[in-house]
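Engineer: for reference, the sequence and a predicted model appear below.
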Amino acid sequence: MTTERPLAGKRLHIAGSVGPRTPSALAVYAHELVRQVVHGVIEGGGGIVVGAGKEPTLEEGPAQVFDWSVLEVIAEAIRSGICPEAMGTRCPVVVVVSEKGETEIPASRRGLWTELLGTGKVEVKRIMAGARSATMIRELQMGYGDALFILGGGTGVEHLADGYKKSCKGVIPLDLPLGASREDGTGGAERLARESRVNPLNFIRLRGGELGTEGAKLAKIATDQGRAPISVVSAGIIEILAVLAPPTAFYVRLLNPKHEAYERVEKYFRNVVDPVIEERGLARVDLGKDQVESGFLNVEVFKRLHHSMVAVVDVTGERLNCFIELGYALARPLRVLCTAEQGTKLPFDQSAIPCHFWKDGEPEEDRKEGFRAFWSQYIDRSPLVP
């Protein structure tokens, strides 16, 4: 990430809908806002996650979904050359569809769809053949988005927000009263926007010097029932995305420097775990080395562990506090990777959980490759408690 491309490597997932009785003026406002946000993300070096399919419209008004407004801007960005290049196998734009949804793309959008498929910058992901489950589409989308922007909608956006928050990814809900295309849910993005003003840290966490300004930044994107200038709101959303804290990997490990295994564990985390964590776009939380936010270390441990996306739990030394933290991590819907020095005896309850045993003295590149392979094999295991 650079100051010129502050969103490089980040994908924003955009979702929502407009209710059938929503005034057309509000829907027009929402579509223009979405267009400006997408343009800002692409210009900032970021990518997009979205769906594609049919395009229901209000009576004599704009569409009730935002997918095609998003895809129009992406196509314009690709034509003009501002869309980021693919990063290896990681395309900047991911579109998730069902087999049936793809057949429902309207004739007026077929040309745009074909154009996008030929650009090399749009990756299409399909759920199981024959399935049309909206839930399956959303769950697949969540794996590709780094943050979520929602407006209007009902049950669908509520499901997405819950999933993103469980994965400790940022959720930016808009307060615009758009309703939901299916008139379902419990208030959709509008309700979630109200909640975000009360508990901002439940929705976004900002990095470094921006920490503590979450509430102010969310207040800046208030739409005032569609009266706030769209440029101001969209700029506020881009500003939030640019300073979102990266998801964290929490380290559970031996911290007593007097223990005979301490130096070996320290070397393993610094030379092996740290580089692999950084490769995956995560920020480490190692309370033996990093700044503590709370005045009480025991409170800090569980607070930071609770809000992490990944826990790397090393039980070398068989310390009781490590096993307590492992138990807490396993009870959370986060990803847990267990490691230990070769020769460590695992307790009965942990022995059924995959564990990567490392050996001191092996070449560091070999040890990193071993941890990478273990990560790839087990990082997507379902949590014990979903």
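Structural biologist: Cool, the structure landed.
Engineer: going forward, measure contacts and count neighbours with C-alpha atoms only.
Structural biologist: Noted.
Engineer: number of residues surrounding the closest residue to residue 68 other than its chain neighbours?
Structural biologist: The shortest distance from residue 68 to any non-neighbouring residue, by Cα to Cα, 6 or more residues apart in numbering, is to residue 52 (7.2 Å). Using other Cα atoms under 10 Å, residue 52 has 21 neighbouring residues.
Engineer: A further structure is provided below for comparison with the first:
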Amino acid sequence: MADILIAGALDFSREDSRTFITHLGEEVIAQGHNLLNGCRNEFDRAIAQAVHAAATSRGIDPERRITSYVVAHADPAHTLGKVLRSRLAGWGLEFESLHVPEPVHEAEAVVVVGGKDGTLCAANWARIDNKPLLPVTAFGGAALTAYTEELKEFDAKYGGRLDRAQYEALNQVPSDLAKLARDVVALAARVQASRFVFAIMSFSDDPRMQDAYESFKEVCEEFEYECARVDNTTASGRIVPQILESIHRAAFVIADLSEQRPNVYYELGLAQGMKKPYIVTAAKGTLLPFDVHDVPTIFWENQKQLKDGLRRKVREIATSQGR
């Protein structure tokens, strides 16, 4: 289940605009997600109505699936679902004290459709807060501009968790609006920031390594990530599908080089090749090979040192991923 902000503006005198928004709302519910909403304009009202209708038809309480924010001192564009008052007087970028608007900050993916300056502002806030941004270009407007800019950053932002062709589907000329809506919502779920962290380390019986793994898990949980490793009993051959899949879906990896196992270096190399953020740790006294000796490494003598170092690194990654 993903929390998806859908923002924009369309000409609702056009049948294709009305049809697409209806399908988009249906897909949010059909695929099991929640709508975040700006509650500011006709578009916000239309997408909330579509999600509300889809939820009601399935016997789902709309208040559990629609959360809208309205800026302070403004009238809400609708009262569907749960409507909350923003702590901000406005969501523009011109205010002296800048804060990410709640609908953007709470979103796990941001979809923008059509629109003008307000939609472009929402897209820019998504970038500032490092949120996955999915501009649907079929209706032109600010979403087309946002798509062009976001595509330039594709490798850095989405590489390793999304194929470029999947993202470029946002730029398709739609012959089937229902399929376009289905693809957009599915992509929003797929591209949301992962909470999974893959631990790459020796499966040694050394109690220090067991304690290190527990430290990995503890620190990750503090930042609402889930850390796990592929149990060595599943391994066969050079590399198992579970390891490749785990690296691919991870938000980042933690690699401990203390025992200098070849598979650990190999898996760390795979993560680097997939452009995954990574944290390297090693017990104090570990002599690292020349090709990784200059990689920033947390050297630890005890678990307190390890956890303190991990917290600093995980906090940096969490911030960069909009957590």
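Structural biologist: All right, it came through fine. Computed from a predicted model, the values in this text were never measured in an experiment.
Engineer: residues contacting the counterpart of the residue nearest to residue 68 of structure 1 in structure 2?
Structural biologist: With TM-score structural alignment as the criterion, the equivalent of residue 52 of structure 1 in structure 2 is residue 39. Counting by Cα atoms under 8 Å, 6 or more residues apart in numbering, residue 39 of structure 2 makes contact with 45, 68-70, 76-78, 83.
Engineer: of the residues you listed, which are still contacts in structure 1?
Structural biologist: Shared with structure 1 under both residues aligned by TM-score structural alignment, their matches' Cα atoms under 8 Å, the contacts from the contacts of residue 39 of structure 2 are 45, 68-70, 77.
Engineer: hang on, the earlier thing: you'd agree the match of residue 52 of structure 1 is in a strand?
Structural biologist: No. Secondary structure of residue 39 of structure 2 (DSSP: H, G, I helix; E, B strand; the rest coil): coil, not part of a strand.
Engineer: quick check: residue 207 of structure 1 touching residue 243?
Structural biologist: Yes. In this structure residue 207 of structure 1 lies within contact range of residue 243 using Cα atoms under 8 Å: 5.9 Å.
Engineer: residue ranges of the strands in structure 2, please?
Structural biologist: Using DSSP state E, the strands found in structure 2 span residues 3-9, 34-37, 66-70, 82-85, 109-114, 133-136, 196-200, 226-228, 252-256, 278-283, 297-300.
Engineer: what's the most buried one of these?
Structural biologist: strand 133-136 (a mean of 28; mean count of other Cα atoms under 10 Å).
Engineer: mind listing residues that contact that strand?
Structural biologist: Strand 133-136 of structure 2 is contacted by residues 109-114, 123, 126-127, 143-144, 146-147, 150, 167, 170-171, 184, 188 when judged by Cα under 8 Å, 6+ apart.
Engineer: what angle separates the longest helix along structure 1 from strand 11-17?
Structural biologist: Counting by DSSP state H, the longest helix found in structure 1 is helix 24-43. Angle of helix 24-43 of structure 1 versus strand 11-17, following axes from the mean of the first three to the mean of the last three Cα atoms, to 10 degrees, is 170 degrees.
Engineer: what's helix 24-43 of structure 1 packed up against?
Structural biologist: In terms of contacts (3 or more Cα pairs under 8 Å, 6 or more residues apart in numbering; DSSP states H and E), helix 24-43 of structure 1 is packed against strand 47-51, helix 67-80, helix 230-243.
Engineer: distance to residue 322 of structure 1 for those - can I get that in a markdown table?
Structural biologist: As requested, those are exported to a markdown table (distance: least, Cα to Cα, whole Å):
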| stretch | distance to residue 322 of structure 1 |
| --- | --- |
| strand 47-51 | 37 |
| helix 67-80 | 46 |
| helix 230-243 | 32 |
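Engineer: and those: which comes nearest residue 311 of structure 1?
Structural biologist: Nearest of the helices and strands packed on helix 24-43 of structure 1 to residue 311 of structure 1, taken as Cα to Cα: helix 230-243 at 23.0 Å.
Engineer: how about that closest one: buried residues?
Structural biologist: Neighbour-count burial for helix 230-243 of structure 1 flags 230, 233-238, 240-243 (criterion: 16 or more other Cα atoms under 10 Å).
Engineer: likewise stretch 142-152 of structure 2?
Structural biologist: Residues of stretch 142-152 of structure 2 classed as buried by neighbour count (16+ other Cα under 10 Å): 142-147, 150-151.
Engineer: with distance to residue 276 of structure 2 added, can I get those residues in JSON lines?
Structural biologist: As requested, the buried residues of stretch 142-152 of structure 2 are exported to JSON lines (distance: Cα to Cα, whole Å):
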{"residue": "142", "distance to residue 276 of structure 2": "30"}
{"residue": "143", "distance to residue 276 of structure 2": "28"}
{"residue": "144", "distance to residue 276 of structure 2": "28"}
{"residue": "145", "distance to residue 276 of structure 2": "27"}
{"residue": "146", "distance to residue 276 of structure 2": "24"}
{"residue": "147", "distance to residue 276 of structure 2": "23"}
{"residue": "150", "distance to residue 276 of structure 2": "19"}
{"residue": "151", "distance to residue 276 of structure 2": "18"}
